[in-house]
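**Student:** please find the sequence and the predicted model below.
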Amino acid sequence: MTKTIRIGTRDSELALWQAHTVQKKLNDLGYKTEIVAVKADGDIILDKPLYELGITGIFTKTLDVAMIAGKVDIAVHSMKDVPTVLPQGIVQAAVLERANILDILVHKGSLDFLNENGIIATGSLRRKAQWLNKYPQHQVEDLRGNVNTRMQKLKDNPWNGAIFAAAGLERINLKPTEFVNLDWMVPAPAQGAMLVVAMENDNYTLDALVQLNDIETEICTHIERQFLRTLEGGCTAPIGALATYNEDEDAIVFKGNLLSIDGKQKFEIEKTVPINEWKKLGFLAAKEILENGGEQLMKQLREQLKK
């Protein structure tokens, strides 16, 4: 059996870049593919409400619906945007080799404001919390939209800078010359990784995608997302996590944190374990944070985020 694999994607420049990257990899393996840009998510009638199917992600919902309705075969996402629990019938099919994991500060002019009062923009509670933890005298403005929109808003507003994921800007050649690597900021779980999902009963497509999977990235992002899931934080909670493989020691190095939105409270953990102990690393690290005061903070965060 052969078929054309329909690759579902949102229609932003970054989303299309990701879809075309997967398309080229599949084409190089001899598979036929087609890009399907999906926009509307409310016009598909399903047997069950979306919440019953576990469709929750603000950035992934449209493609989840299209897959379940049979309009596309796979979807390509920035992995950090994907909820830790996938909808019924949809499975993780491939995690591509990870790109740059860092957050960067794109700034305008001098960096003197770092030691004075300043205004920084970000739509991420994780970035906001970590920034205010380090620079409590600063003001943080909300910044939303796709990468291109956010870059334009930075130009149009009297802000000193804005925080972006380096990988997103690098992928579409938007990384400016005036930036600073925020190597002290713990990235979002799975930042810099691309995830391809497919239907669990589509063996042809699953067999194709497994050839794109990068095992090291798969393991590290699994640990980070397990940490996030155990803390019960959605994509919006101020949670950072990064797992890396140390080849010299054949070990996994993990760093994770949980902060209050204002950055005043911070729980963090660092662990190094032998590679054969990776499967529960994210879970155990999160449990340690919860037992040392993080559980109370998570309750407060859930109340705040409901409002």
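**Tutor:** Yep, that arrived.

**Student:** from now on I want contacts and neighbour counts done on CA atoms only, so please keep to that.
**Tutor:** OK.

**Student:** for the stretch 201-307 of the chain, what spans make up the strands?
**Tutor:** With DSSP state E, counting those that start in this stretch as the criterion, the stretch 201-307 of the chain has strands at 239-246, 251-259, 266-274.

**Student:** what helices or strands is the second one leaning on?
**Tutor:** Yep, that's strand 251-259 we're talking about. The contact analysis (3 or more CA pairs under 8 Å, 6 or more residues apart in numbering; DSSP states H and E) places strand 251-259 against helix 125-134, strand 239-246, strand 266-274.

**Student:** can I get those in TSV including mean neighbour count and distance to Val106?
**Tutor:** Formatted as TSV, the helices and strands packed on strand 251-259 follow (neighbours: other CA atoms under 10 Å; distance: least, CA to CA, whole Å):
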stretch	mean neighbour count	distance to Val106
helix 125-134	22	13
strand 239-246	23	20
strand 266-274	16	25
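
**Student:** returning to what we had before: Lys108: which of the strands of the stretch 201-307 of the chain is closest?
**Tutor:** Nearest to Lys108 among the strands of the stretch 201-307 of the chain is strand 239-246; the distance by CA to CA comes to 26.1 Å.

**Student:** could you give the angle of the closest one to strand 251-259?
**Tutor:** 170 degrees (axes from the mean of the first three to the mean of the last three CA atoms, to 10 degrees).

**Student:** distance from the chain centre to strand 239-246, please.
**Tutor:** Chain-centre distance of strand 239-246: 13 Å, with CA atoms, centre = their mean, to the nearest Å.

**Student:** ok, now stretch 299-307?
**Tutor:** 21 Å.

**Student:** cool, stretch 268-288 as well?
**Tutor:** Stretch 268-288 sits 20 Å away from the centroid of its parent chain (CA atoms, centre = their mean).

**Student:** contacts only, for the closest residue to Lys271 other than its chain neighbours.
**Tutor:** Spatially, and ignoring its direct neighbours in sequence, Lys271 is nearest to Phe254 (5.2 Å; CA to CA, 6 or more residues apart in numbering). Counting by CA atoms under 8 Å, 6 or more residues apart in numbering, Phe254 touches Ala241, Leu242, Ala243, Thr244, Ile269, Glu270, Lys271, Thr272.

**Student:** A further structure is provided below for comparison with the first:
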Amino acid sequence: MPNKIIRVGSRESVLAVAQTELVMETIRKNHPEVELELVTMKTTGDKILDKSLDKIGGKGLFVKELDKALMEGRIDISVHSLKDMPMETPDELPILAYSKRGNPFDCLVLPEGVDSWDHTTPAGCSGHRRRVQLQKLFGDVPIKGIRGNIHTRLNKLDSGEYGALVLACSGLARVGLSSRIHHVFTLEEMIPSAGQGILAVQGRKGEDYSWLMETDDPISRIQATAERAFVRTLDGGCSSPIAAYAQVSGQEVLLTGLYYHDPEGIYVTGTKTDRIENAQKLGETLAEELKSRFLCGCGVENGGL
């Protein structure tokens, strides 16, 4: 058990801090003897907001500074939105715990006081995954990229720059803004990003983190394993519109995935079930099956990009 202050690293945004506080609250509840100190920092991904992630280096830009602080011993653990983490993590900085999952789905947010989306006004989307699925639902609607924290995006929406936004339900809930949700997309409407709604706790290899045991949710771990294996098998980076969502029922996992092939602008979706102990294999197998379906043209749809 630690006999010193544990320094917990987080991005400095309101959402990141709120999420990190959730993890710290769980640690305090189960280990009141552990003293925690929040250490925030601005990552490269937070600083560069005028370019899309695929143009500036991908999701790794949200973890680079925190990884460096962990390696140098300036913090003892870091907390991330799992969906913002690269699919490959350094062996020396393993993911130690996965939080209980928040709402994994995306939602449509409208300007304050507006009851319906005027489809002649652009929807703000932060990535191709949402864009592909939004265009399937609404046809050839104008879609405009958007970056920045939740409050920045909402301010742009309310000022008239956008007619609607697509955001993660869990992020809005964690900063007390669930009332802004106009419509929650079902799994059939929009498959979430792998890991969406799950918080990941990262630390240094070989150290004693037994005090994190209660922070790790076994269901979230199974879901994360299947979803990330699916994306990793398809070489999905930050700019790739690959989506995955795992549902655990008893001893089985049902995985739903979307594979998008960029040069052709087409995609394919599918599902597969396996035992929970085979979560990683499930993700890899579904990925290979969807890739095969793409190659044979079976069930392929136009992605509209």
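**Tutor:** Received the coordinates, thanks. Since the structure is predicted, the reported quantities are computational estimates derived from the model, not experimental observations.

**Student:** and the TM-score between them?
**Tutor:** Aligned and superposed, the two chains score 0.84 in TM-score terms (TM-score structural alignment, normalised by the length of the second structure); 278 aligned residues with a CA RMSD of 2.4 Å.

**Student:** before we move on, the earlier item: what about the second structure, which of the contacts of Phe254 of the first structure hold up?
**Tutor:** Shared with the second structure under both residues aligned by TM-score structural alignment, their matches' CA atoms under 8 Å, the contacts from those are Ala241, Leu242, Ala243, Thr244, Glu270, Lys271, Thr272.

**Student:** tell me the residue in the second structure aligned with the fourth one.
**Tutor:** Right, the one you point to is Thr244 of the first structure. By TM-score structural alignment, Thr244 of the first structure lines up with Gln247 in the second structure.

**Student:** who touches its match in this structure?
**Tutor:** Gln247 of the second structure touches Gln223, Val253, Leu254, Leu255, counting by CA under 8 Å, 6+ apart.

**Student:** for those, work out which two are farthest apart.
**Tutor:** Farthest pair in the contacts of Gln247 of the second structure (CA to CA) is Gln223 and Leu254. Separation: 9.4 Å.

**Student:** and those two? Which one has more around it.
**Tutor:** Set side by side, Gln223 of the second structure and Leu254 show more neighbours around Gln223, with 28 against 20, by other CA atoms under 10 Å.

**Student:** alignment lookup: the more buried one to the first structure.
**Tutor:** Aligned counterpart of Gln223 of the second structure in the first structure: Cys220 (TM-score structural alignment).

**Student:** Ser170 of the second structure too?
**Tutor:** Aligned partner of Ser170 of the second structure by TM-score structural alignment: Ala167.

**Student:** how near is its match to Gly294 of the first structure?
**Tutor:** Using CA to CA, to the nearest Å, Ala167 of the first structure is found at 30 Å from Gly294 of the first structure.

**Student:** could you do Arg6 of the first structure as well?
**Tutor:** Distance of Arg6 of the first structure to Gly294 of the first structure, computed by CA to CA: 43 Å.

**Student:** residue nearest the centroid of the second structure?
**Tutor:** Centroid-nearest residue in the second structure: Lys83, 2.2 Å away (criterion: CA atoms, centre = their mean).

**Student:** what sits against the aligned partner of His107 of the first structure in the second structure?
**Tutor:** Here His107 of the first structure is matched to Leu110 in the second structure, going by TM-score structural alignment. Listed by CA under 8 Å, 6+ apart, the contact set of Leu110 of the second structure reads Ser116, Trp117, Leu157, Gly163, Ala164, Leu165, Arg180, Ile181, His182.

**Student:** where's the third one, which helix or strand?
**Tutor:** In other words, Leu157 of the second structure. Per DSSP states H and E, Leu157 of the second structure falls inside helix 150-158.

**Student:** in the superposed pair, what's the mean gap between that helix and the first structure?
**Tutor:** Here the mean offset of helix 150-158 of the second structure against the first structure after fitting is 1.0 Å, by mean CA distance after the TM-score superposition for the first structure.

**Student:** quick check: that helix aligns to which part of the first structure?
**Tutor:** Mapping helix 150-158 of the second structure onto the first structure (TM-score structural alignment) gives residues 147-155.

**Student:** show me which residues of that stretch are buried.
**Tutor:** Val147, Arg150, Met151, Lys153, Leu154 (16 or more other CA atoms under 10 Å).

**Student:** count of residues packed around Lys64 of the second structure?
**Tutor:** Using other CA under 10 Å, Lys64 of the second structure has 15 neighbouring residues.

**Student:** find the nearest non-adjacent residue to it, please.
**Tutor:** Leaving out its chain neighbours, the residue that sits closest to Lys64 of the second structure by CA to CA, 6+ apart is Thr43, at 7.1 Å.

**Student:** thanks again, I'm all set now.
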